[in-house]
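Student: quick one, what's the 3D model for this:
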Amino acid sequence: MCGILGQINRQAPVSREVFTAMRDSLNHRGPDSAGSEYFQEDRVALGHLRLSIIDLSEDGRQPMTNEDGTVWLVFNGEIYNFKTLRNELEGLGHTFRSQTDSEVLIHGYEAWGLDVLQKIEGMYALALWDDNQKELILARDRVGIKPLFYYYNGQQIYFASELKGIVTDPQVPRKVDWESVADYLMYRFVPQPRTIYQGIRKLPPGHYLRFSFAQGDPITAPYWELKPGIDQPDNTEAIRTANSMLQASVQEQLVADVPLGVFLSGGYDSSALVMHMASTGADINSFAIGFENWGSSEHKFAKSVAETFGTSHQEWVLQDEMTGLAKELAYYYDEPLGGSSFLPTYLLSRQARKHVKVALSGDGGDEVFAGYRWHHRLHKAYFPPKVGLMGKLRGRTNPPPPTDFAKAYHTNTSWTKWRYSDLPKAFGGGHLNAYLDKDDAWVYRRFLPNEPLSPIKSAQLLDYHTMLPEVFLTKVDRASMANSLEVRVPFLNTPLMEYTMQLSDEVYYKPGVTKHLLREQLKGKVPKDILDKPKKGFSAPKRLFLTPEHIQEVLKDGFLVKEGLLSSPYLTQLLTDWDDQKLWALYILEHWFNTWQPTE
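Tutor: As a prediction, this is how the structure comes out:
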């Protein structure tokens, strides 16, 4: 896991001083070593910050090149099938100088061109400079586990693992994209390809970008698509196949030359990871976080799983307030991100990093096995339980099913319950007036296929395109990398995702049952109370971070109100009504403006 960046200027040399400052702004992503290379009379620059995980020697330093210096690489992530690809490439005559997974990308590109993206399995953001073709290639993994941003102004292109790696250059304008502000308030994230800054873009998951030094604009294109199907194997076969795929993914992701552990919450997903880790005979370091006097804290369940599988378990139970943490994290997150689970994720990462350099996480389990609460709500909306005889006698009827799935999904996942038409009431200066009539569900509508899908399949598809990369994976990447910790996500293994998405949802989704295929894998292996407890999200008690006194102190005399961006009467009403979700969204936005001081 690392930080990468680059810059190409067609008209003038790149400033080495500025580029070094850009690179060093990402030092938390790779504190073990830093490197830069310059080409084309300093008009092309590549930079890298290394968090050494595989082959800790100097042979793993980046930027990395092939034998004759015609292909250069900077890479963030892990390629889990690198040993298989290395054997194949050696059979084709390629010579390797390191034991790293990174080097297979260089020789894979030489052998297969962009088709190397079809062969690799892992999490990654990468950049290749082809000195023969004078071309830059960027690529991001299939579901967006690793981030990649870029900025193009007609003559220069920049890219980086985080926005700060780009905006550290004073030539790059920090101009607020007000449409992105509106989108954040609606959805709790800024939907790709936009960012909070005008002109800076996210490379979408499963896409590559090509940029010619000679002429032309950047060209982006997808290289992977997750396609739903209706296969119906019998229950036993489906359980066995899913179990085998997850086990193989876990085993593949245990490869590291540094200490490794697992985040353990006591839920299905992390318990399954521990179960499969234990089956390999590996020594397991597990880490959990909990909260005093909070009924939703799951640290006791985590301890139960740890005892079952004999892990070396570390547990942190918190009782102190976290009111200052969101301000600290505004620097690492670069743009506003709603929700509160990034707070305990950051704290857990900080504690785990004292013991390991790599941790496995259960993120992706709900997407793969349809385990979110909104999946159940949407299924129930389309297939409500039958009204019994007594209900009919009392005149009870079920409401008609929704006619607009994108809108139904938005309603069931909405965080603040704002509508675009509400936003001008909150914000002064007319910044958000242009978005009054924007479709409240546009971000979801664009990912729904023309052919009809079941509610569960439709919801999973939207999860993969929106909530997963924009919220959950962003949360984990920034929280962990702020602590120089690599986090791997075995559930987001390509064969496993493709397998379950090709199944009829009747195979793996059972109304009233949480993640049927995964539950069946865990039966008899984990304590029964793990299987029987209701699903809970990973969060923290609001009393520790969302106190009325603190929220009022930050917002009432804050930047947004003083600059006339936030309506003071509107804020007063929110505080009176204590609309905590809307207030938290504004609180996060306040800290972002204060930290990054963008121009309007």
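
Student: please count neighbours and contacts with C-alpha atoms only from this point.
Tutor: Will do.

Student: next, count neighbours for residue 328.
Tutor: When neighbours are counted by other CA atoms under 10 Å, residue 328 registers 12.

Student: show me the contacts for it.
Tutor: If you count contacts by CA atoms under 8 Å, 6 or more residues apart in numbering, residue 328 has none.

Student: for residue 138, same thing?
Tutor: 125, 126, 127, 128, 208, 209, 210.

Student: let's see that with 6 Å instead.
Tutor: Taking CA atoms under 6 Å, 6 or more residues apart in numbering, we find residue 138 in contact with 126, 127, 208, 209.

Student: what's the separation between the residue nearest the centre of the chain and residue 123?
Tutor: Geometric centre of the chain, nearest residue: residue 473, 1.6 Å, by CA atoms, centre = their mean. With distances taken as CA to CA, to the nearest Å, residue 473 is found 11 Å from residue 123.

Student: ok, and the closest non-adjacent residue to the residue nearest to the centre of the chain?
Tutor: Excluding the flanking residues, the one nearest residue 473 by CA to CA, 6 or more residues apart in numbering is residue 145, at 5.6 Å.

Student: if I look at that neighbour, how far off is residue 487?
Tutor: Using CA to CA, residue 145 is found at 10 Å from residue 487.

Student: common neighbours of residue 473 and residue 123, please.
Tutor: residue 145.

Student: one step back: name the helix or strand for the residue nearest to residue 473, please.
Tutor: Per DSSP states H and E, residue 145 falls between elements, in no helix or strand.

Student: what sits closest to residue 523 if chain neighbours are left out?
Tutor: residue 531 (7.6 Å).

Student: now do the contacts for residue 155.
Tutor: The contact partners of residue 155, by CA under 6 Å, 6+ apart, come to residue 10.

Student: to compare against the first, here's the next sequence to fold:
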Amino acid sequence: MCGICGIVDIKGNHTQNRQFVEAMTSQLFHRGPNFKSTITKNPAILGHTRLSVIDTSSHANQPIVSTDGRYTLVFNGEIYNFMKLREQLRGRGYNFRTYSDTEVLLNTYQEYGHDCVSSLEGMFAFAIWDSLKEELFLTRDRYGQKPLFYAHVKNRITFSSELNSLLQDKLIRKEPNFNAIYHFLTVQSVPAPLCAFKGVEKLKSAQCVVFKKNGQLKKWTYYTPQFTSSFKGTTEEAVEELDYRLQNAIKTHLVSDVPLGLFLSGGVDSSLITAMATKRHGKMHSFSMGFAEQAYDESVYAREVANICGTKHFERIASPNILNLLPRLVKHYGEPFADSSAIPTWLLSEMTSKHVTVALSGDGGDDLFGGYERYLNPFLYPVGCNTNNHLNALSWQLKQELPPCQKNNPLCFGTIKYHFHWARFCGTRKINLCSDPLKNEALKGSTLSLMLDHFQQNRSGLLLDKIQEFEFEYYLASTLMTKVDIASMGNSLEVRSPFLDNSVADFAFSLPEKMRVCKSSSSNFNNGFETKVLLKKVAEKYLPKNIIYRRKMGFGIPLAKWFREELKDFAYDLFLSKSFQDRNWVSPEMTLKLLDEHIENEAEHHYGLWALMMLELWAKEFIDG
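Tutor: Take a look at the predicted model:
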């Protein structure tokens, strides 16, 4: 795992650009503390920092240049099928100087060009400079596990793994993008291709970008996830097939020349990965976070799984004394980011990195197999349902964000409860909160409108399919993968997600709805519905039922309590500060009203307050600073 960056400037000052790229590379050192280097191939200047994982020798350092000198690669990630590709390329006459997946990737591109992405299985973001065509190729993996930002102006493009690095290019101005911030207030992160800074974009999942020598950009998407319900076999056949594919994914994800460990929360997903990994690999280290507040603490289950699997287990208790950590989080994320589980993810990564360089996680299990409680909304509130007075009123409020042409959309009511469950701010509440610069962005398209557009373009007739596919782009990539990448790489730790293996994901997309979510007479939770139906049946082969069939807890923190206690004074000081009042992106009066109501136990506003807090801290760090 690594950090990548670079500038291609057709008509620019190459001496100045070299200085920018050197500064950009230095800003990525936490992503790759083992080696740092830049290379000049005018008009391209590329930088790389290396966290050595596969072939730790200096021969595998980057940037790497093809034997004919035409192609230069900087690569962040892992290619899990690199050994298979290596043998295929050997058969085509390629020789190899290293045992790294980096050289395999370079030769794969040399053989197949832009189409190489279709043959890659892994998590990646990479850039390749073609000195013959004088063009730069950028791309990102299927599910957005590895980030890539870029800024393009006429004959110049700058790219980097992180915003702090990108902003070392002093020609990029730190101006807030109110359209991005408007959507952030609903979805807790800035969804790609938007960025919190004007003039900067993120590559979307599975997107390719080519910067040509005439300064033009060409963009396309090489893969789109789609649920098909094409699997027609029995449940027993599905269990065996998923088990087989997961075993193969675990096998490839365990390939490493440095120590590996396991993120173990005690939930179904991480517990299943732990059980399968230790069965194949033998004794491993496992790591978990605990909380003093019992309602959020899964450590007892993590310890039970660790004992069953025979891991050497490490545990850390999260403290509400997080004020010293907040500035680091704000700076590392680079954009306003309001998933509060970034805190325990950072603390977990910090502890894990002291013992291993790579950790396997259970990320992606909920997203693929239907694990979130919000996925129940299509069953509880189906399209056409209009019998719930509370939801009718809520529907009217949310529809105020929509343009007239969408207010009678038949999908609208069916998405309302899901949207409300998922959103931080929405509807009239969001409109009243936002000041004019943000409110004007609603005219370009509300977040609910964006969701409905996505749902209408989806060809599936199932609302669950529409929701899961929407979340692959707007939650999995923009929030979950961003959270894990920044928190882990900020601590020089690589995190791998076997559930997001191409083969496992492809099979999940083929599953009918009943193998993801269904009514169950044995379920004591979720209004009698069972989530992750098939995955839990696979887990029965490895884990006791008390681990599998218990209420889902997630990886949250006791934020509501913390706002009433340890964070209270800090929140009041922040929202009463002159900078917040003068900025006036959101209503100071409404913000303080939300805080007052929360402190007095009149309402639960902690998620919204956290979003507003992280937005203001970001503005103080990046806009004021």
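
Student: any idea how far the residue of the first structure most remote from its centre is from residue 181 of the first structure?
Tutor: For the first structure, the C-alpha farthest from the mean C-alpha position belongs to residue 393; by CA atoms, centre = their mean, that distance is 49.6 Å. Using CA to CA, residue 393 of the first structure is found at 50 Å from residue 181 of the first structure.

Student: go ahead and confirm residue 128 of the first structure touches residue 73.
Tutor: Yes: at 4.7 Å, residue 128 of the first structure and residue 73 qualify as touching, with contact defined as CA atoms under 6 Å.

Student: so what does residue 207 of the second structure match up with in the first structure?
Tutor: Aligned counterpart of residue 207 of the second structure in the first structure: residue 207 (TM-score structural alignment).

Student: excluding sequence neighbours, find me the nearest residue to that match.
Tutor: Spatial nearest neighbour of residue 207 of the first structure, excluding adjacent residues (CA to CA, 6+ apart): residue 222 at 4.1 Å.

Student: the second structure: which residue goes with the one you found?
Tutor: Checking TM-score structural alignment: residue 222 of the first structure goes with residue 221.

Student: residues near that match, how many?
Tutor: As a burial measure, residue 221 of the second structure scores 15 neighbours (other CA under 10 Å).

Student: that one touches residue 204, doesn't it?
Tutor: No: under the criterion of CA under 6 Å, residue 221 of the second structure makes no contact with residue 204, lying 8.3 Å away.

Student: got the buried residues for stretch 163-181 of the second structure?
Tutor: Applying a neighbour-count criterion of 16 or more other CA atoms under 10 Å, one finds 163-169, 172, 174, 176-181 buried in stretch 163-181 of the second structure.

Student: re earlier: wait, the residue nearest to residue 207 of the first structure sits on residue 209?
Tutor: No: using CA under 6 Å as the test, residue 222 of the first structure is too far from residue 209 to be in contact (9.0 Å).

Student: in the second structure, which helix has the most residues?
Tutor: Counting residues, the longest helix in the second structure under DSSP state H turns out to be helix 235-253.

Student: what sits up against stretch 50-57 of the second structure?
Tutor: Counting by CA under 6 Å, 6+ apart, 1, 2, 32, 33, 34, 35, 99, 100, 256, 257, 258 sit against stretch 50-57 of the second structure.

Student: what of stretch 112-132 of the first structure?
Tutor: 70-81, 108-109, 135-141, 145-146.

Student: repeat that for stretch 365-378 of the second structure.
Tutor: For stretch 365-378 of the second structure, using CA under 6 Å, 6+ apart, the contacting residues are 269, 418, 463, 499, 508, 516, 531, 532.

Student: and the end-to-end length of that stretch?
Tutor: Stretch 365-378 of the second structure end-to-end distance (CA to CA) = 20 Å.

Student: buried set for that stretch?
Tutor: Under the neighbour-count criterion of 16+ other CA under 10 Å, stretch 365-378 of the second structure has 365-378 buried.

Student: which residues does the nearest residue to residue 290 of the first structure once chain neighbours are set aside contact?
Tutor: Distances taken as CA to CA, 6+ apart put residue 317 closest to residue 290 of the first structure, at 4.4 Å, once the chain neighbours are dropped. Residue 317 of the first structure makes contact with 289, 290, 291, according to CA under 6 Å, 6+ apart.

Student: take the residues you listed and lay them out in a markdown table including secondary structure.
Tutor: Shown next, in a markdown table, are those (DSSP: H, G, I helix; E, B strand; the rest coil):
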| residue | secondary structure |
| --- | --- |
| 289 | strand |
| 290 | strand |
| 291 | strand |
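
Student: ok, and the most crowded of these?
Tutor: Most surrounded of the contacts of residue 317 of the first structure: other CA under 10 Å gives residue 289, at 25 neighbours.

Student: if I look at the spatially closest residue to residue 383 of the second structure that is not a sequence neighbour, how far off is residue 139 of the second structure?
Tutor: Nearest in space to residue 383 of the second structure, with sequence neighbours left out and distances taken as CA to CA, 6+ apart, is residue 414 at 4.3 Å. Distance, residue 414 of the second structure to residue 139 of the second structure, using CA to CA: 35 Å.
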